[in-house]
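Trainee: Quick one, structure for this:
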Amino acid sequence: MSKIDVFVAPRPNPALIRAMTSVNRIVMLRGIPGFRDLLPFNRLAGLRGVANVRHIDFPHTDLERLNASCGAGKATFITPNHPEFFTDWMIDKEIVSQVSPLTASWATNGVVNGLGRLMQKFWLANNLIAQIPGNSGAAKEHSVAWALKGHGVLLHPEGGVGWHANIVAPLLPGAVEMGLEALKRGRATDPDFMVWIAPVVWKLAFTRNVEAALAKECAYVEKSLKIERESTNTLPQRIHHVYSTLLARDEAVCGTPSNAGATYTERQQALFAELSRRLGKSISSDADVTDTAELLRRSRRWQRENTGDADGQKQIRKLADTIQRLQRVGSWASANPRITQEEIAEHLKRIRNDYCRGGLRDTMNRFIPQPAGPRCAHIRVPEPLGLHEHTGSIDDAVAELHRRMQETVTRTVAEIEAGGGFIFYPNPFYHR
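Mentor: Next up is the predicted model:
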């Protein structure tokens, strides 16, 4: 039952789901009043709130907009953005508890199936759907059938966490594809059957100045990665120095020269292009493949088809892993002249996830990353996309979904900024 790559259908337990909703709200998000701000109790994650989300800003109009697209007689696929690991499911669960408590939620097979038999039973009882890489047919079939029963299905269209809350990454088409399949089946018996893709976005903002805590975490990263701190650097400059040092190490491994006069982005792009060229050559890919996602897909296929080539497997995996790691710091990092404490926190969590792998502390951080201080979750619901009204292609629907999500994120960030909700610094990654 607990094999990591075997799909097992969820077995939702309504009583457990209701109980876990209360546990999630108190233990995982808000914490226990009277203890969460009192030493030494506020050092215990379960008393102060594991995700330390003290406040939830979820306007009634947004809640009603989501509620209107859920329920019996329709199929609903809820698609939140994915800015942060662990906190994602805690906030998602709080949202669906108010509109569709028996919503089934997609999660990586490493969580659902990879933590042992008892934990697998627990996650299945909480209605989690295990995503099996390269073999998602059973999960999609179950999702469509569950949605047709009038319960929601939640999945993150961005895929993995990127730690960039202000930017919605390119979306995967899975929710739209399952929605169209649900529409076809629903219309077979009801010509007026409706299918909704219901996007949700949320943005976390610290409720106070957390620079001291961020500096402490940055010092841990510097020590863990053996990067010498330059004492005159500001906190953002320390982050930039860490990334520049890590990039220099990648350049050295690759054997490419490091241009000291170039910006971080210019150096990153030069190394990225060289690694992509080498990967394409190694898998005998077409020389004109310029799309990174396609190149990485071909590299995964090459590994599946050449399992007997141990040296080749190692080389291809190393190239692909480095490319994926480099592209996680996107153009958004250098787009704005100012950087917030929230963005600094995201940089630190990304570095720890990608580079710090020394022991239990780093392993725990990847599964349950701890925030630098108390936060408010600003939740907003863009206009749902009715597939029963959509006349374009799947790609058109995905593009429209992305547009609605990004516009809502941008507007929400602007609202928080207008209310004085951010602390800014000069951004050392910025260049015109």
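
Trainee: hey, let's count contacts and neighbours off CA atoms from now on
Mentor: OK.

Trainee: Which single helix of this structure contains the most residues?
Mentor: helix 394-418 (DSSP state H).

Trainee: Show me what whichever helix or strand comes after it is packed against.
Mentor: As assigned by DSSP states H and E, the chain's next helix or strand after helix 394-418 is strand 424-426. In terms of contacts (3 or more CA pairs under 8 Å, 6 or more residues apart in numbering; DSSP states H and E), strand 424-426 is packed against strand 338-340.

Trainee: quick one: contacts of stretch 104-122?
Mentor: 1-5, 123-124, 127-132, 143, 146, 151-156 (CA atoms under 8 Å, 6 or more residues apart in numbering).

Trainee: Now list the buried members of those.
Mentor: 2, 4-5, 123-124, 127-132, 143, 146, 151-156 (16 or more other CA atoms under 10 Å).

Trainee: taking those one by one, which sit in helices?
Mentor: 123-124, 143, 146.

Trainee: Could you also give me the structure for this second sequence? I'd like to compare it with the first:
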Amino acid sequence: MSRIDTFIGPRPNQALIGAMTTFNRVFMLKGIPLLRDLWPLRKVPPFRGLANIRHFDVPADDEARLKAVCGRGKATFIAPNHPEFFTDWMIDKEVIARVSPLAASWATHAIVNGTGPLAQRFWLANNLIAQIPGNGTPAREFSEAWALKGHAVLLHPEGSVGWHGNHVARLLPGAVEMAREALEQGRRTDSGFEAWVAPIVWKLVFLEDVEKPLMAECAYVERQLKLDPRAGRSLPERVYGIYLALLARQEERLGITANPCAAFAERQAAIIVEARRRIAEMLETEAGQDEDQLLRLARRRLREKGALSKETAKELRSLAEALARVRRVGSFAFVGRSVTQEELAEHLKRIRHDYCAGSLRDTLNRFLPQPAGPRRAYIRVPQPLAIHEFSGSVDNALEALRSRMQVALDAINVELEARGTFRRYANPFHHAQIASSAIERTG
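Mentor: Predicted structure coming up:
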């Protein structure tokens, strides 16, 4: 097997982890004091910090709640939300440094194993666990053994990044399943052993008006995607216009006749149905099954050498990627009458990650997406789930966790709204949907 697909257990180096915690705090998050406020250094990473997070808002009670479920006699799996790539691990590392400094963290095998032998040793020394697609058993076994020693294990329960800071997506079962398995092992020698899944949510908010840099990012995306420039339109109208153009391109590829009066959600649903039908046909399975299951099956088939012809594999990969991209804009985009600068920034990052490729700048953006301005991170710890006291199913546990996370996230937004923190605009996704409904009623 290649290095990228071979699991090697982490070899944590406490001194390196401690040094990287300080490095992360300065160069990745907050920036260099004094220099980060000087022009033009305030625009240049790492003087301003790559993730450009100036402040952390973590109530003492929340930090104490998380710390109380970590340590000897406990197997603890920390499950944060996952709204932004790169920044997630930077924030998570800051959190675990406060409560469980030798915690292990899950990461994609492309990061841990795919950047060369020297980088691999570095990541393993930082206690990163490589997630190998199609072979997760070694990572799970290491995670459970490490948790049994009293060190936390952190993994993102939502799976891939969705770029939706106000919405907690469907959770994956890994944290709950590993906590249950660790509990069973721990109870063999200690009848009082505990197992916990500790959810965390965080919300990023700009400290200043970032409309100008977001407009510049819109213009860049329009150029990269070869779209007509939309200068003169408002920021949300430009973002919405980019999405409509991408939707039209996908409709054309799939041979779908678009209704220009239909709402975005309706046109999106038609693309999802057609892509799902074609994927199911190629896999010779039922088209009505869950989209996540269908995508997992497609990816599994693509990993099997010789299972598909070159042409079929290329078409299947294209359809699976199209389905994943289109459905990433969920109902969270349509429900609000207004939209914040933070949400518009997330839309742009989602578009750039999914559709912009080919240049060094785009490649760097995929791994190190840069924010439009300095931010504050609001971090909350909902009540951890005591697996040793929970008698429900894995699905019940996931629903309980997701509910606690969403409630905590909503509470942050209510608190910030009361302070007048957000800069808001009319939401074109919502109003286009309302207009479409009105046309249908009068049609």
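
Trainee: What would you report as the TM-score here?
Mentor: TM-score of the superposed chains, computed with TM-score structural alignment, normalised by the length of the first structure, equals 0.98; 431 aligned residues with a CA RMSD of 1.3 Å.

Trainee: Correct me if wrong: residue 405 of the second structure contacts residue 198.
Mentor: No: with contacts counted by CA atoms under 8 Å, residue 405 of the second structure stays clear of residue 198, the gap being 10.0 Å.

Trainee: quick one: common contacting residues for those two?
Mentor: With CA under 8 Å, 6+ apart, residue 405 of the second structure and residue 198 have common neighbours residue 382.

Trainee: if I pick the residue nearest the centre of the second structure, what's in contact with it?
Mentor: Geometric centre of the second structure, nearest residue: residue 161, 2.2 Å, by CA atoms, centre = their mean. When contacts are counted by CA under 8 Å, 6+ apart, residue 161 of the second structure touches 82-85.

Trainee: If we only consider the residues you listed, which is nearest to residue 285 of the second structure?
Mentor: residue 82 (31.0 Å; CA to CA).

Trainee: Leaving out the residues flanking it, which one is nearest to the closest one?
Mentor: Nearest residue to residue 82 of the second structure, sequence neighbours excluded (CA to CA, 6 or more residues apart in numbering): residue 161, at 5.6 Å.

Trainee: And the helices in the stretch 101-250 of the first structure?
Mentor: 109-112, 117-125, 137-148, 174-187, 211-224, 235-254 (DSSP state H, counting those that start in this stretch).

Trainee: what about those, which gets the closest to residue 60 of the first structure?
Mentor: Short answer: helix 137-148, nearest of these by CA to CA, at 24.5 Å.

Trainee: what helices or strands is that closest one leaning on?
Mentor: Helix 137-148 of the first structure packs on strand 74-80, strand 128-131, strand 152-154, helix 174-187, going by 3+ CA pairs under 8 Å, 6+ apart.

Trainee: For those, give me a markdown table that also has distance to residue 258 of the first structure.
Mentor: Output for those, formatted as a markdown table (distance: least, CA to CA, whole Å):
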| stretch | distance to residue 258 of the first structure |
| --- | --- |
| strand 74-80 | 39 |
| strand 128-131 | 40 |
| strand 152-154 | 44 |
| helix 174-187 | 40 |
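
Trainee: which of those sits most buried?
Mentor: Neighbour counts averaged per stretch over these are highest for strand 152-154, at a mean of 30; criterion: mean count of other CA atoms under 10 Å.

Trainee: Run through the neighbouring helices and strands of the top strand by length along the second structure.
Mentor: Once the second structure is assigned using DSSP state E, the strand that runs over the most residues is strand 194-206. Where contact means 3+ CA pairs under 8 Å, 6+ apart, strand 194-206 of the second structure is packed against strand 74-80, helix 174-186, helix 341-355, strand 375-380, strand 385-386, helix 394-419.
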